[in-house]
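Chemist: with the input below, show me the fold.
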Amino acid sequence: MDLHIFKLPRVVKHLLFWFVFIAVGVFSDFSNLNEDCFIEIVVYHINDAFFGAVLAYLMAYYFLTERFLKKGYIVSSIVFLFSVYLLAALSRLSTVHLAEPLVRKPPFIQESPFEILTDLRYIAFKYGPSVLTATFIFYLAKFFSDYSKEREKRLLLSKEKTEIELKSLRSQLNPHFLFNTLNNIYSLSIDNSPKTSPAIGKLSDILDYVLYRCNDDFVSVSNEMKLIDDYIELEKLRYDERLEITVDTFIEIENQVPPLIFLSLVENAFKHGAGEDSGLPKIWITLKSTIDQTTFSVVNTCLDVVVEELKESIGLTNIKKQLELIYDKRYSMSIEKKGGLFSVNLILKNEITHEN
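Modeler: Predicted coordinates:
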């Protein structure tokens, strides 16, 4: 709930509350009386609201504080009841000796201060409830205002926490890939290979994308696949012709997906698949983007000795954390090892729930 009233300065909010409180009381009484009583009604309600406000602020900022309640329930109750009596008596005293002379024409009879202060029955049943009503309504309004601000604060903190976690998870482009790529490019430069310039260009594109172009919550699947293509071309420098990679892409609609998720899955396939297989490693990458969902799968040949390590890899754990933060329950990721192949299949539903 983002109501503008809760963003007003504190003093303005309090003044606005008491203005509305007095206005409602005046309107309620004036509807049952004639127009000649309007000024009288306004003066009396301002008088009552003043003493009600005093008790309201005592309640909100003193009587209900931990410091006051530490005095004990008996002492606290006595002090509170005495305060109610005193303010109700002062309200009656002010009504008789300040408000009435302003709106009534003399002569009229006025009780003495002593008579007013000792008329406990009239104070308890007439002015006491009036003072307590103002206090109750003020405290109720304060409770909802504080609750709204606290809820907005919690939502803001939750959003900031989520953004920090997402940024942390997205920043985990494998540093080994960068070092290996730089070493490969260095080797190409020594041999004056024509592949040197294209390799530098692809690495530059990857770094530019990771550092600057994927700061949004979502990016298009085409951009993600372009990133993966560049990544694969650089990884091929390490494996020459012994690595076989197949990439199938079907884009019916340009869906938006969280950045670097797909790249992390491909990184795992290279690290734990091709990187551990000294024979003829193979990797199959499939993307299908439809109106309902985006499906991304990575299958790689894998040695049995690294399967368990793969299942518990930090990369896959981080991917799951990021997907839970963004999609909640609207995603699925299955991991399977079968026949010397390790596969990860990810499905992202297009309907994403965000808390506003």
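
Chemist: rest of the way, CA atoms for contacts and neighbours
Modeler: OK.

Chemist: apart from its neighbours in sequence, what residue is nearest Arg170?
Modeler: Spatially, and ignoring its direct neighbours in sequence, Arg170 is nearest to Leu260 (6.5 Å; Cα to Cα, 6 or more residues apart in numbering).

Chemist: verify the stated contact: Glu254 with Ser220.
Modeler: Yes - Glu254 sits in contact with Ser220 when judged by Cα atoms under 8 Å, with a separation of 6.2 Å.

Chemist: returning to what we had before: report the separation between the residue nearest to Arg170 and Leu234.
Modeler: For Leu260, the distance to Leu234 under the criterion Cα to Cα, to the nearest Å works out to 17 Å.

Chemist: also Glu224?
Modeler: Distance, Glu224 to Leu234, by Cα to Cα: 16 Å.

Chemist: the two: which is more packed in?
Modeler: Applying other Cα atoms under 10 Å to Glu224 and Leu234 shows that Leu234 carries more neighbours, namely 23 against 20.

Chemist: who's in contact with that one?
Modeler: The contact partners of Leu234, taken as Cα atoms under 8 Å, 6 or more residues apart in numbering, are 181, 199, 202-203.

Chemist: give me the neighbour count for Leu263.
Modeler: 18.

Chemist: quick revisit: the residue nearest to Arg170: neighbouring residues, count only.
Modeler: Counted with other Cα under 10 Å, residues neighbouring Leu260 total 23.

Chemist: hang on, it packs against Glu224?
Modeler: Yes - here Leu260 lies in contact with Glu224, judged by Cα under 8 Å, at a distance of 7.1 Å.

Chemist: which one of the contacts of Leu234 is nearest to Lys337?
Modeler: Using Cα to Cα, Thr181 is the member of the contacts of Leu234 that sits closest to Lys337, with 28.9 Å.

Chemist: what's the closest non-adjacent residue to Ile39?
Modeler: Val103 (7.2 Å).

Chemist: so the one you found sits against Ile41, correct?
Modeler: No - assessed by Cα under 8 Å, Val103 is found out of contact with Ile41, at 9.2 Å.

Chemist: more neighbours, these two?
Modeler: Ranked by neighbour count (other Cα under 10 Å), Val103 and Ile41 place Ile41 first, with 19 against 16.

Chemist: next up, for comparison:
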Amino acid sequence: MKSTFGYHFIFSTKPQDRIRRHLLLWMSWILFSTLIYLPVNMRGVETPDMQVFLLTLIEAICFTIFSHAVFAYLLAYWLIPRFFYTKQFGFFLLGFIGIIIVQAVGAFAVGELVLRHYRAIIKFPFRSHSILLGLLAGVRGGTTIGGFVAAIVIMKNLVKQQEAFGQVQREKLGAELQLLKSQLHPHFLFNTLNNLYALTLKNSPRSPEIVLKLSSLLRYMLYECNAEEVPLEKEIHFLKHYIELEQLRYGDRLDVSLQISGDYTSKNIAPLLLIPFLENSFKHGTSTQLDQAWISLDLYVQDDQLFFKLINSRDVEEMPPGMGGIGLQNVRKRLDLLYPNTHELRCVETEDTFLIILNLALHSSVTRVETKSTVPI
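Modeler: A predicted model of the protein is given here:
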């Protein structure tokens, strides 16, 4: 069951919820004013306590309706939206002084024209005949509740602006991820089709097998990678199929060591997050070596942590400085966007090897991230 004072009640724009909020606010203020001024009215009089309580309650209601509420609503619905949010602080100050005067005059008028006569009827003393003291008394109560209402309005708008900012960030993140994936897919397909083309030129009997495995990879990429996350188990199968496809191409010239361990059956990961590392190993490692090439991949899952270590041989004479291309650039961006502060990526180049170590906190859902708006209280 949702709390009566939960998020929905506080931020709802439905008329019935707004009426309930306003009634709750002003009933609380009237009760507070009554309890505050009751001891003052009871001091030095012989009137029965209940009669004094009713008098104080009536006065609190009158001052609230004709003075305090006027000040609060002018401040919340006119002055703050019109001048404060638009940074016209000079006009805001003038307007603030103006509505203080209006509510002070309203409070004094209520006291003189209504409550003085009521006190006379019940034979209760009217304490002050000073216009200045009457005006100041009205200012004191009005600014108290007005400041409270202004704080509510400003805080609610800050919350809504934060939510709007978060929504923009989430939409931006989604757009960037789609862009990164759209770049990754053609890049990966380009490399794989090049491999297939090389074998078909040689009329290799392995071509049909490569086509079958490629169709399996494409099926995964096109139909299962549209979600924010995919089962880690499927991502691992994808890596295995990719390695098998590359082994068909290179044959005995490629030595692959693959070690996968740990409980990965119930874990999720962002789709196509690991394949750029493996693709990079073949593109800049195996394909540039004329002699024996090798790749070693260790993937281990412990609790919610993924440990990924990939090392491959390379020909330093064929390698440009700063190994990698679109694939690695994209995966770095995706890691920063999807796993901020929950991953560690290291790339180490030596004379004849390239090492990638990735530690990643796995999770089951991806957390994503100014227009001015006035939120009704």
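
Chemist: preserved in the second structure, out of the contacts of Leu234 of the first structure?
Modeler: Of the contacts of Leu234 of the first structure, the contacts whose aligned counterparts also meet in the second structure (both residues aligned by TM-score structural alignment, their matches' Cα atoms under 8 Å) are 199, 202-203.

Chemist: so which of the residues you listed are in helices?
Modeler: Taking DSSP state H, the ones among these that sit in helices are 199, 202-203.

Chemist: redo those residues as a markdown table? Include neighbour count and distance to Ala99 of the first structure.
Modeler: As requested, those are arranged in a markdown table below (neighbours: other Cα atoms under 10 Å; distance: Cα to Cα, whole Å):
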| residue | neighbour count | distance to Ala99 of the first structure |
| --- | --- | --- |
| Ala199 | 21 | 89 |
| Lys202 | 18 | 84 |
| Leu203 | 21 | 83 |
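
Chemist: tell me the one of those residues nearest Phe82 of the first structure?
Modeler: Nearest to Phe82 of the first structure among those, counting by Cα to Cα, is Leu203 at 78.1 Å.

Chemist: the closest one maps to what in the second structure?
Modeler: Counting by TM-score structural alignment, Leu203 of the first structure corresponds to Leu214 in the second structure.

Chemist: do Arg170 of the first structure as well
Modeler: Using TM-score structural alignment, the partner of Arg170 of the first structure in the second structure is Lys181.

Chemist: neighbours around its match, how many?
Modeler: The number of residues packed around Lys181 of the second structure, counting by other Cα under 10 Å, is 22.

Chemist: show me what His22 of the second structure aligns to in the first structure.
Modeler: With TM-score structural alignment as the matching criterion, the partner of His22 of the second structure in the first structure is Trp18.

Chemist: number of nearby residues for the residue lying closest to its match once chain neighbours are set aside?
Modeler: Taking Cα to Cα, 6+ apart, and ignoring the residues beside it in sequence, Trp18 of the first structure has Ala49 as its nearest neighbour in space, at 7.4 Å. Here the number of neighbours of Ala49 of the first structure (other Cα under 10 Å) works out to 24.

Chemist: against Glu100 of the first structure, how distant is the residue in the first structure sticking out farthest from the centre?
Modeler: Taking Cα atoms, centre = their mean, the residue of the first structure most remote from its mean C-alpha position is Pro107, at 64.7 Å. In this structure, Pro107 of the first structure lies at 11 Å from Glu100 of the first structure, with Cα to Cα as the measure.

Chemist: ok, back up a step: relative to Ile116 of the first structure, how far out is the residue nearest to Ile39 of the first structure?
Modeler: With distances defined as Cα to Cα, the gap from Val103 of the first structure to Ile116 of the first structure amounts to 20 Å.

Chemist: same deal with Ile46 of the first structure?
Modeler: With Cα to Cα as the criterion, Ile46 of the first structure and Ile116 of the first structure are 20 Å apart.

Chemist: show me the contacts for the residue in the first structure that Thr286 of the second structure lines up against.
Modeler: Thr286 of the second structure maps onto Ala274 in the first structure, with residues paired by TM-score structural alignment. Contact analysis of Ala274 of the first structure by Cα under 8 Å, 6+ apart lists 243, 281-283, 300-302.

Chemist: hmm, back to that, isn't the residue nearest to Trp18 of the first structure right up against Ile22?
Modeler: Yes - with contact defined as Cα under 8 Å, Ala49 of the first structure counts as touching Ile22 (6.8 Å).

Chemist: so which of the contacts of Leu234 of the first structure comes closest to Phe144 of the first structure?
Modeler: Taking Cα to Cα as the measure, Phe144 of the first structure sits nearest to Leu203 out of these, at 54.4 Å.

Chemist: where in the first structure does stretch 163-170 of the second structure fall?
Modeler: When the first structure is aligned by TM-score structural alignment, the counterpart of stretch 163-170 of the second structure is residues 152-159.

Chemist: count the neighbours of the closest residue to Leu188 of the first structure other than its chain neighbours for me.
Modeler: Beyond its immediate neighbours in the sequence, the residue positioned closest to Leu188 of the first structure (Cα to Cα, 6+ apart) is Thr196, lying 5.6 Å away. Here the count is done by other Cα under 10 Å, and Thr196 of the first structure has 17 residues near it.

Chemist: so how far is Leu234 of the first structure from Thr196 of the first structure?
Modeler: Using Cα to Cα, Thr196 of the first structure is found at 11 Å from Leu234 of the first structure.

Chemist: shared neighbours of the two, anything?
Modeler: Going by Cα under 8 Å, 6+ apart, no residue sits against Thr196 of the first structure while also sitting against Leu234.

Chemist: which residues does Gly325 of the second structure contact?
Modeler: For Gly325 of the second structure, the residues meeting the contact criterion (Cα under 8 Å, 6+ apart) are Asn280.
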